[in-house]
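> Turn this into a model:
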Amino acid sequence: MDISKLPLNALRAFEASARLCSFTRAGLELRVSQTAVSHQVKALEDLLGVSLFERLPRGVALTDEGHALLPVLTDAFRRMSAALSRFEAGNFREVLTVGVVGTFATGWLLSRLPAFSLVHPHIDLRLKTNNNRADMLADGLDCFIRFGDGAWHGTNAEKLMDAPLAPLCCPETAGRLKTPEDLLRGSLLRSYRLDEWARWFQTVALPAPRARGWMFDSSLTMVEAAAQGAGVALVPVAMFPHDLRSGRLVRPFEASVLTGSYWLTWLKSREENSAMQKFRLWLRQTVSQEDGDLTPFGQ
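Coordinates of the predicted model:
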């Protein structure tokens, strides 16, 4: 079918009605009458030669054909809306949606983003934080900064920096820790990556204790628990400089273990656009210019 012959208003009427499960609510959203919505949907059904809705005594229900058409139109209208929103006061704004693990966002990225916006004022940056797991396609992410080994199926990965893990705890807890052996009798706060503590104990030539203590899906939450005296957290220490400088957290032992790095990732099926390229270049330059414990790109 020649899509140029499809009436846009009828497609909008169907999409809104299907999403809201009501001709009436669709009319309110589109600012037309319920009758107008119903007529537009009927005209689309006649044009396509299928029924998109079952008309019920109280409302409507999608047919199989309607279910097949709805996600296509919803995605198309979302994309059109996103594209049109980039035009502001006669200027074209690039939209970049970046997923970031919360630890990296608060521990490194946020304090540096004003510099990025200063260099690229026409890029509308949108951040979505998560716990290292995301569906880039379903979540609408252009790229995703995550922690791991760089091996994710169907994904390009460019290394940002290594992130050695070390124990952190509150000063009161640290006062009870004289040697690493003291950790064998304490509460060890854990992430869902269950081998991290075992690998750290290997670095200090001690057998790993039986797993115990609370488990977290976020280093930020785990560190907060440690700061409140719940135990010792094993986390990327370079992401918590402010807590260490203020004395809220203490690093009781210098030993660390490298279990992963931070990576900038994007789907292989996604063509890298101008905003993605600019963000990736800025990250590379910023990391490589900084000194300290963080390892720059490519090392």
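
> From here on, just use CA atoms for contacts and neighbour counts.
Noted.

> Could you tell me how far E290 is located from W108?
E290 sits at a distance of 12 Å from W108 (criterion: C-alpha to C-alpha, to the nearest Å).

> The two - which one has more neighbours?
Neighbours were counted for E290 and for W108 using other C-alpha atoms under 10 Å; W108 has more, 15 against 11.

> Could you verify that the more buried one is part of a strand?
No: counting by DSSP: H, G, I helix; E, B strand; the rest coil, W108 is not part of a strand but helix.

> another one to check against the first:
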Amino acid sequence: MRRHLPLNALRAFEASARLLSFTRAGMELRVTQTAISHQVKQLEDLLGASLFRRLPRGLVLTDEGLALLPVLSDTFDRIGAAIDRIEAKGTREVVTVGCVTTFATGWLLQRIDRFKRAHPYIDLRLLTNNNRVDIAGDGLDLALRFGDGSWHGTEAIHLLSAPLSPVCCPDAAARLRKPSDLAQEFLLRSYRAEEWPLWFAVAGAPCPKIQGPIFDSSVGMAEAAARGVGVGLVPIAMFANELTSGRLVRPFAAEVPAGSYWLTWLKSREVTPGMRAFRDWLLDTLRAEVNESEKSASAPRPRAKAKRKLVKSAPNKRRR
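Now for the predicted structure:
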């Protein structure tokens, strides 16, 4: 027999679980903290299970609460999206996309106007992050992430491989002749400590002790490298503009595979027309660019015409 649970109690739990605070949930829903606490307790009594552990310094979700939160968050998001479409007379759909900052600045933002022109009925909302994302908790329809494609409870489509290679400012590049010269430079690093040792192994040089600052984004690391702070190890494909302009220099060709960019969404999430449109546009755009790149690489280059060297013959001299 299906239970009829009060909508207000479900909404109170979802906000409290997302914010881990009855007080902040009350502020969001414009009711008192006491009302939120009472509604959550009512829901727990009806379910016969505790959804929170109430601690002196805040709330912690129980296993039951962790199981319920993504389902409710997804449901309320879908209700909100349906209401938005109704209010817009069914002509628009909101699609919220979370995107790791490096991919946003290095690829997506340069092409997003094409998507808007092709799909004017979709209201795209882009939220950037440092690759630590909670699709359900952040209210995302889709998430563009960096990694190996293995995220629990999600579908993942491979987009683009992103090998790492060192970059630096032109002055630093002038000092670098071989990979071992990097031992004399300030090496910038990410929170993935294994990246520099892996690169030095590929480059065939011993890895020095690395003590540079740690960055949570390749964008910040590349900016520091361009300003002469040190040498960064970044996904080289995302910094084509900086390399073309000469603001960044790639001193060595060696690169190390560290992960790829993926498009992900919750397996429990029904794919809407707007989500499908963004997914298909993304894949079609990447596929077209890869094909164009391969075509350019395989096209025969015109041969330069050999210049005939005209040599004036010296007049014959009589032998004496």
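
> Please enumerate the helices of the stretch 51-200 of structure 2.
Listed in chain order, the helices of the stretch 51-200 of structure 2 (DSSP state H, counting those that start in this stretch) span 63-87, 101-103, 112-118, 170-175, 195-203.

> so which of these comes closest to S217 of structure 2?
helix 101-103 (6.8 Å; C-alpha to C-alpha).

> That closest one vs structure 1, average offset?
Overlaying structure 1 shows helix 101-103 of structure 2 at a mean distance of 0.3 Å from the equivalent residues (mean C-alpha distance after the TM-score superposition for structure 1).

> Report the distance from that helix to the chain centre.
5 Å (C-alpha atoms, centre = their mean, to the nearest Å).

> again, but for stretch 248-264 of structure 2
Taking mean C-alpha positions (C-alpha atoms, centre = their mean), stretch 248-264 of structure 2 and its chain are 14 Å apart.

> can you check stretch 178-187 of structure 2 too?
29 Å.

> again, but for stretch 240-258 of structure 1
Using C-alpha atoms, centre = their mean, the offset of stretch 240-258 of structure 1 from its chain centre is 26 Å.

> Over to stretch 235-246 of structure 1?
Worked out by C-alpha atoms, centre = their mean, stretch 235-246 of structure 1 lies 22 Å from the chain centre.

> and that stretch, which stretch of structure 2?
Aligned by TM-score structural alignment, stretch 235-246 of structure 1 falls on residues 234-245 of structure 2.

> Quick one: the strands in structure 2, in order.
Using DSSP state E, the strands of structure 2 run over 52-55, 58-61, 93-100, 122-129, 142-147, 154-161, 164-167, 189-190, 214-215, 232-235, 260-266.

> The first one aligns to what range in structure 1?
Which is strand 52-55 of structure 2. Going by TM-score structural alignment, strand 52-55 of structure 2 lines up with nothing in structure 1.

> What lies in contact with that strand?
L59, V60, L61, T62, G65 (C-alpha atoms under 8 Å, 6 or more residues apart in numbering).

> quick one: which of the helices of the stretch 51-200 of structure 2 is nearest T264 of structure 2?
That would be helix 101-103 among the helices of the stretch 51-200 of structure 2, by C-alpha to C-alpha, at 13.9 Å.

> Just the residues contacting that closest one, thanks.
With C-alpha under 8 Å, 6+ apart, helix 101-103 of structure 2 has contacts from T128, N129, N130, N131, L144, S217, S218, V219, M238, Y261.

> and with 7 Å instead?
Outside of helix 101-103 of structure 2, the residues within contact range by C-alpha atoms under 7 Å, 6 or more residues apart in numbering are T128, N129, N130, S217, S218, V219, M238.

> Check stretch 273-293 of structure 2 too.
Under C-alpha under 7 Å, 6+ apart, the answer for stretch 273-293 of structure 2 is E93, V95, F115, I122.

> Closest one of those to T154 of structure 2?
After measuring those against T154 of structure 2 - C-alpha to C-alpha - the closest member comes out as V95, at 17.2 Å.

> How about L258 of structure 1, nearest residue that isn't a chain neighbour?
Once flanking residues are discounted, L258 of structure 1 sits nearest to P164: 4.4 Å by C-alpha to C-alpha, 6 or more residues apart in numbering.

> I misspoke; the intended subject was S261 of structure 1.
Nearest one to S261 of structure 1, counting by C-alpha to C-alpha, 6+ apart, is D162 at 4.2 Å.

> Let me see the contact set for that neighbour.
D162 of structure 1 makes contact with G260, S261, Y262, L294, T295, according to C-alpha under 7 Å, 6+ apart.

> State the distance from the last one to W108 of structure 1.
Looking back up the chat, that one is T295 of structure 1. 13 Å.

> Please apply the same query to the fourth one.
If you measure L294 of structure 1 against W108 of structure 1 using C-alpha to C-alpha, the figure is 10 Å.

> try the third one
From Y262 of structure 1 over to W108 of structure 1 the distance is 11 Å, taken as C-alpha to C-alpha.

> Common neighbours of the two, please.
With C-alpha under 7 Å, 6+ apart as the test, Y262 of structure 1 and W108 reach no residue in common.

> Which of the strands of structure 2 has the highest mean neighbour count?
Greatest average neighbour count among the strands of structure 2 goes to strand 232-235 (a mean of 26), per mean count of other C-alpha atoms under 10 Å.

> Superposed on structure 1, what's the mean shift for it?
Looks like 0.5 Å for strand 232-235 of structure 2 (mean C-alpha distance after the TM-score superposition for structure 1).
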